[in-house]
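Visitor: only geometry, no sequence info:
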């Protein structure tokens, strides 16, 4: 996994870093409202295109790279090589699973901020962790058609259709091999016990859930045992959708600011 080319952006130069990890078939562009928000200018902001996404490299050996476990190793390696400051990782959906996977391998982790993420322990969790929406299966298609692309946009942002073009472009730019390979690797349980990691993790963990979530099951999240759950409860964003950082950036950024400020008090 060493020297896998990851595209990234960096902004500002604060004493604490915030690193953003995007969802399946998305890119770092999805965090544009976080990078344009001056309320976050006191921190060093980083965002990475996951392997096979955006301008990051496509894997020559997809089955070895496109798993939660392998991508967690790649992200941890990037952080340890490039970021010496204390760091908070913001993970959207799959990005949150990768953040959990990476957490035990990061030297300077101060917190996890997870949004629209369903932590998994075993393959059997999938049925309870995710809602039975018919469009969820489209997330693992190599080449979704136009109707399926529209359905995926609706899953991510509901009727906030000003974001549809960006989401479609990100899906089309991503490696067609990524989604089916990821699913295959998930069915082979190529991920750590994420629930156990959260139950033992020594840093604060924020869990955000959108009111209009169509992907992750809130009842499943409520059963998680997290050692240091921020505010001792899941944070619900009224009116928001799965990509809450896009549909409700103001509310999202306020919560992120609150979380980070509590860490550095």
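Guide: Here it is on my side, so go on. Since the structure is predicted, the reported quantities are computational estimates derived from the model, not experimental observations.

Visitor: use CA for all of it now, contacts and neighbours both
Guide: OK.

Visitor: distance of the closest residue to residue 48 other than its chain neighbours from residue 56?
Guide: When the adjacent residues along the chain are set aside, residue 48 lies closest to residue 8, with 4.3 Å between them (CA to CA, 6 or more residues apart in numbering). The span separating residue 8 from residue 56 equals 8 Å under the rule CA to CA, to the nearest Å.

Visitor: so where do the strands sit in the stretch 151-265 of the chain?
Guide: Read by DSSP state E, counting those that start in this stretch, the stretch 151-265 of the chain holds these strands, from start to end of the chain: 205-210, 235-237.

Visitor: Please compare the first structure with the one that follows:
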């Protein structure tokens, strides 16, 4: 698994996980105060990393991420967008030095998956679960995901630079019940947690997110960003930088005590 590590004077690490058919570019405008690790999920950014015959299953991603993150043996704040948020919840209990978790555009689902409760059905977004799509379908899906249309170019570019088999593998895992009980993992996780939601995220049920926060143990909060869609770090990088830096400051201070 390819990854980028940006070192700072801090030993603590913020791990940023991108979503399905996305890339590390959705994090490019963040300004963070700690060292940062950005894994590139196999099958993404394929102009740089072909990944012709790689497994794109959830299980493979989990194994790769757990191995990579734990190899640093440092205090970790996990941050995940969309599929990256779901992956963060899938692996959280296996990250040895996990200190905090931030997820966005990723409702903690139950098992079997509570589609109707956690998600809002949007026909255009089915494109993110299909191997073959027309340019028109891709453009339509990208347009729906963001509040300001100036961000669609990045979404389309990332989509086209990802292996189509990533999408079919994600769909297979999703509909075959291969995801764990993320609701149980999230609500019972004994570290500070934040759920961020864009006010105009088309696919996630915000009332469900608020319910999850109320039912969570430990320190859990919900933050909604105005005029924002499915990609808060791309659409609202200043606000997201503040949110991430604030939680990082809190959880890494707790680590030092």
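Guide: Received the coordinates, thanks. In this text the structure is predicted, and so the values were computed from the model without any measurement.

Visitor: Out of the strands of the stretch 151-265 of structure 1, indicate the one that is most buried.
Guide: Highest mean neighbour count among the strands of the stretch 151-265 of structure 1 (mean count of other CA atoms under 10 Å): strand 205-210, with a mean of 24.

Visitor: Can you give the distance from that strand to the centre of its chain?
Guide: 11 Å (CA atoms, centre = their mean, to the nearest Å).

Visitor: Which stretches in the stretch 151-265 of structure 1 count as helices?
Guide: 164-173, 176-187, 194-200, 218-222, 244-247, 249-264 (DSSP state H, counting those that start in this stretch).

Visitor: tell me the most buried of those helices?
Guide: Comparing the helices of the stretch 151-265 of structure 1 by mean count of other CA under 10 Å gives helix 244-247 as most buried, with a mean of 22.

Visitor: Give the aligned range of that one in structure 2.
Guide: The counterpart of helix 244-247 of structure 1 in structure 2, using TM-score structural alignment, spans residues 232-235.

Visitor: Let me have the helices of the stretch 151-265 of structure 1 in a markdown table, adding distance to residue 14 of structure 1 as columns.
Guide: As requested, the helices of the stretch 151-265 of structure 1 are exported to a markdown table (distance: least, CA to CA, whole Å):
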| stretch | distance to residue 14 of structure 1 |
| --- | --- |
| helix 164-173 | 29 |
| helix 176-187 | 34 |
| helix 194-200 | 27 |
| helix 218-222 | 32 |
| helix 244-247 | 21 |
| helix 249-264 | 12 |
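
Visitor: Would you mind telling me which of those is nearest residue 120 of structure 1?
Guide: Nearest of the helices of the stretch 151-265 of structure 1 to residue 120 of structure 1, taken as CA to CA: helix 194-200 at 5.3 Å.

Visitor: Residue 90 of structure 2 should be in a helix, yeah?
Guide: Yes - according to DSSP: H, G, I helix; E, B strand; the rest coil, the state of residue 90 of structure 2 is that of a helix.

Visitor: Tally up the residues packed near it, please.
Guide: By other CA atoms under 10 Å, the residues close to residue 90 of structure 2 number 21.

Visitor: How about whichever residue in structure 1 pairs up with it: what's its closest non-neighbour residue?
Guide: Counting by TM-score structural alignment, residue 90 of structure 2 corresponds to residue 101 in structure 1. On the basis of CA to CA, 6+ apart, the spatially nearest residue to residue 101 of structure 1 that is not a chain neighbour turns out to be residue 72, at 5.0 Å.

Visitor: Pull the number of nearby residues for the residue mapped onto the one you found from structure 2.
Guide: Taking TM-score structural alignment, residue 72 of structure 1 has residue 62 as its aligned residue in structure 2. Burial measure for residue 62 of structure 2: 17 neighbouring residues, criterion other CA under 10 Å.

Visitor: swap in the one 10 residues further on?
Guide: For residue 72 of structure 2, the neighbour count with other CA under 10 Å is 14.

Visitor: List just the one of the strands of the stretch 151-265 of structure 1 that sits closest to residue 143 of structure 1.
Guide: Distances from residue 143 of structure 1 to each of the strands of the stretch 151-265 of structure 1 were compared using CA to CA; the minimum, 27.3 Å, belongs to strand 205-210.

Visitor: Can you state the residues of structure 2 onto which stretch 185-202 of structure 1 aligns?
Guide: Stretch 185-202 of structure 1 lines up with residues 173-190 of structure 2 when matched by TM-score structural alignment.

Visitor: And for that stretch, what's in contact with it?
Guide: 57-58, 86, 89-90, 92-93, 108-113, 212-213, 215-218 (CA atoms under 8 Å, 6 or more residues apart in numbering).
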